[in-house]
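Peer 1: sequence and predicted structure, then a few things I'm wondering about:
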Amino acid sequence: MVDYVIETNNLSKIYYKNKVVNSVDMHVEKGKIYGLLGKNGAGKTTTMCMLLNLTYPSEGDIFLFGKNVNNHSNEIYSNIGSIIETPGFYENLTAFENLKIISKIRGDFNSNNINSVLQMVNLDNDKSKKFKDFSLGMKQRLGIAAAIMHSPELLILDEPINGLDPFGIKEIRTLLKRLSHEFGITILISSHILSEIENIADVIGFMDNGILIEEISKEELYTRLDKFVEFEVSDIDLAVDIFKKLELKENKDYAVKGDMLCLYTHLNLRDKFNALFVKAGIDVKKVNLREENLEDFFTRFVSNN
């Protein structure tokens, strides 16, 4: 039997008659990194806020660690760390001093524990630096340190890599993988950056317009990535007209990407399509057989659902 740390049933949220989260059934397995993937406005943050009891569901049930949150809220939420939006800290204090204040408010101050957490997030060598002098990546790592300082079993992170440069993204990615693989922390992370979700997640939930379309393991995802034919042509509009006359549908059968025409279906007819282009006076500069990445899959998947 699968051990789910997060499980929702028909979870929905309505704001002013607008259903921003619509009947979400989510399943986050213990010890996994679950990537909630969707465009801005897809409902990711609202879903996380409901999971964290920051806003109440309009409909549905939430089970965390196998328990209904309505009946065991104090026990449950003491075992969760989270970052929703940008973490706030005192600008003129060091990382240690900021965490000391947080831990004293919680009533669990332990200097050894703080030093250990700072070491985990690679901030132990910046003991004298003030928060105001931190890079954005350092600030995000301190936010994660604050979220894990009480040794939670579940970490919920909303867009933790948003705004980071490539080096900062790599730092956060390495840290989250370590927290999951070495310390067994279950992680729910949201992002609209498809490549990062692909790099970090064990399971991906595709969300669009408030609906969780599907949950899929990364291993299964790779078996479902379609091959496609990429035509580089001199007249993209004329090539598209030919596809339309053949009753091929955009986003389902083909897509336009810059000066490239990508064909997803009828791959065995690519020689005939190439001949039709040439007959119509279109110069075909390249014809490549490729495999789609997560971004291609997400675009096609959302368009067809």
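Peer 2: Cool, the structure landed.

Peer 1: CA only for contacts and neighbour counts going forward, please
Peer 2: Fine.

Peer 1: please look at residue 117 and residue 145 and confirm they touch.
Peer 2: Yes - Residue 117 is within contact range of residue 145, at 5.9 Å (criterion: Cα atoms under 8 Å).

Peer 1: what's around residue 125, how many residues?
Peer 2: Neighbourhood size, residue 125 [other Cα atoms under 10 Å]: 9.

Peer 1: contacting residues around the longest helix seen in the chain?
Peer 2: Ordering each helix of the chain by length in residues (DSSP state H) puts helix 166-183 first. The contact list for helix 166-183 (Cα atoms under 8 Å, 6 or more residues apart in numbering) reads 31-33, 120-121, 136-138, 140-141, 160-161, 185-187, 196, 200.

Peer 1: next up, a second structure to put side by side with the first:
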Amino acid sequence: MEYVFKANNISKRYGKFTALSQVNMEIPKGAIYGFVGKNGAGKTTLIRIMCGLQKQTEGFYELMGKSGDDKDIVKARRRMGAVVESPAIYKDMTARDNLIQQCLMLGLPDFDCVDEILELVGLADTGKKKARNFSLGMRQRLGIGVALCGSPDFIILDEPINGLDPQGIIEVRELILKLNKERGITFLISSHILDELAKVATNYGFIDKGHIVRQMTSKELKDECRKAVRMKVSNVELLTKVMEEKGIDYKILDTNTADVYADVVFSDIAKDFEKVGCSIITMEERDESLEAFYLSLLGGNDNVQKSVC
């Protein structure tokens, strides 16, 4: 598999404080990588290292196949865009002038991309309106437009929907999906608004206290979050026998408990269990959300907004 970014045992210390500790991360090319963690977990520190705004204390990384200490790493960074913490826009300029300014900063030979980007991010009709008069959603889309100058292959978005109204959230979400599908742009999205992240992410990385505690695909996450009936029975081996005979998927949790992945009618399943001499002690539906998975993985509930897988 090809990766746009790979971190190997990256650590970052500020005096006695350790912001990152032996971080290992892989972002597949073409992915929308959801980067999840509480505030202060190390997300922004790692993003700043990716962008070349800070240097790691230990470890190394690769960006677009170039080592972080390679003299050509600057060329690799020209293939990425970023909106870190807040959009880097000039509020006294129009959307068009902001994009032209970014093209000048990148040393692009012309401004041919400007009209296309304005159309793409939905700001083509803003005319002479200054960015200071834009809504938060419009500013965020303009920030993404600035990041698109230079035709990047990889875009980093740090909390892109934080503070947006529902319409703004939808607009940013649809823009990310469109750019990923139509242009093949890889995204890293740092967020703790988990319900929205679950609507776009193809891959996840969970960080806590400077450690990457788990990486997984959206399919792997959905498998762990899928709806189940948790059954506590007198004999889990007999439950296994019934499930195998009926062709129902299940997962044994302990000597008396299992998750059954099917719509189960109590009276029907009780009869099946009675035939083999197994009694049902308790039975309850469970539908683990991304929020619940996150909390079980990292613990705590600070800065987490609800979500459903």
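Peer 2: Received the coordinates, thanks. Because the structure is a prediction, the values reported are computed rather than measured.

Peer 1: need the TM-score between these chains.
Peer 2: Superposed pair, TM-score by TM-score structural alignment, normalised by the length of the first structure: 0.78. Supporting alignment: 254 aligned residues with a Cα RMSD of 2.2 Å.

Peer 1: separation between the spatially most central residue of the second structure and residue 253 of the second structure?
Peer 2: What sits nearest the mean C-alpha location of the second structure, by Cα atoms, centre = their mean, is residue 34, with 0.9 Å. Separation of residue 34 of the second structure from residue 253 of the second structure (Cα to Cα, to the nearest Å): 28 Å.

Peer 1: repeat that for residue 202 of the second structure.
Peer 2: Residue 202 of the second structure sits 28 Å away from residue 253 of the second structure, going by Cα to Cα.

Peer 1: more neighbours, these two?
Peer 2: Per other Cα under 10 Å, whichever of residue 202 of the second structure and residue 253 has more neighbours is residue 202, with 20 against 13.

Peer 1: next one: residue 266 of the first structure from residue 243 of the first structure, what distance?
Peer 2: Residue 266 of the first structure sits 11 Å away from residue 243 of the first structure, going by Cα to Cα.

Peer 1: have a look at those two and say which one is more surrounded.
Peer 2: The neighbour comparison of residue 266 of the first structure against residue 243 (other Cα under 10 Å) goes to residue 243, with 19 against 13.

Peer 1: to which residue of the second structure is the more buried one aligned?
Peer 2: Residue 243 of the first structure maps onto nothing in the second structure when the alignment is built from TM-score structural alignment.

Peer 1: element containing residue 243 of the first structure, please.
Peer 2: Assessed by DSSP states H and E, residue 243 of the first structure sits inside helix 236-245.

Peer 1: which parts of that helix are buried?
Peer 2: By neighbour count with 16 or more other Cα atoms under 10 Å, helix 236-245 of the first structure contains the buried residues 236, 239-240, 242-243.

Peer 1: do the same with stretch 112-123 of the first structure
Peer 2: Residues of stretch 112-123 of the first structure classed as buried under the neighbour-count rule (16+ other Cα under 10 Å) are 113-118, 120-123.

Peer 1: I'd like those as CSV, with secondary structure and distance to residue 86 of the first structure appended.
Peer 2: Formatted as CSV, those follow (DSSP: H, G, I helix; E, B strand; the rest coil; distance: Cα to Cα, whole Å):
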residue, secondary structure, distance to residue 86 of the first structure
113, helix, 23
114, helix, 21
115, helix, 23
116, helix, 23
117, helix, 19
118, helix, 19
120, helix, 20
121, coil, 17
122, coil, 19
123, coil, 18
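
Peer 1: isn't the residue nearest to the centre of the second structure up against residue 207?
Peer 2: No - between residue 34 of the second structure and residue 207 there is no contact under Cα under 8 Å: 10.8 Å.

Peer 1: so which residues of the first structure form helices?
Peer 2: In the first structure, the helices defined using DSSP H lie at 44-51, 73-77, 95-106, 111-120, 136-148, 166-183, 194-200, 218-224, 236-245, 270-279, 294-303.

Peer 1: output these in CSV; the columns should cover distance to residue 5 of the first structure.
Peer 2: As requested, the helices of the first structure are exported to CSV (distance: least, Cα to Cα, whole Å):
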stretch, distance to residue 5 of the first structure
helix 44-51, 11
helix 73-77, 11
helix 95-106, 24
helix 111-120, 23
helix 136-148, 16
helix 166-183, 13
helix 194-200, 18
helix 218-224, 19
helix 236-245, 47
helix 270-279, 47
helix 294-303, 26
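
Peer 1: so which of these gets nearest residue 288 of the first structure?
Peer 2: Nearest to residue 288 of the first structure, of all the helices of the first structure, is helix 270-279, at 10.1 Å by Cα to Cα.

Peer 1: right, I'll leave it there.
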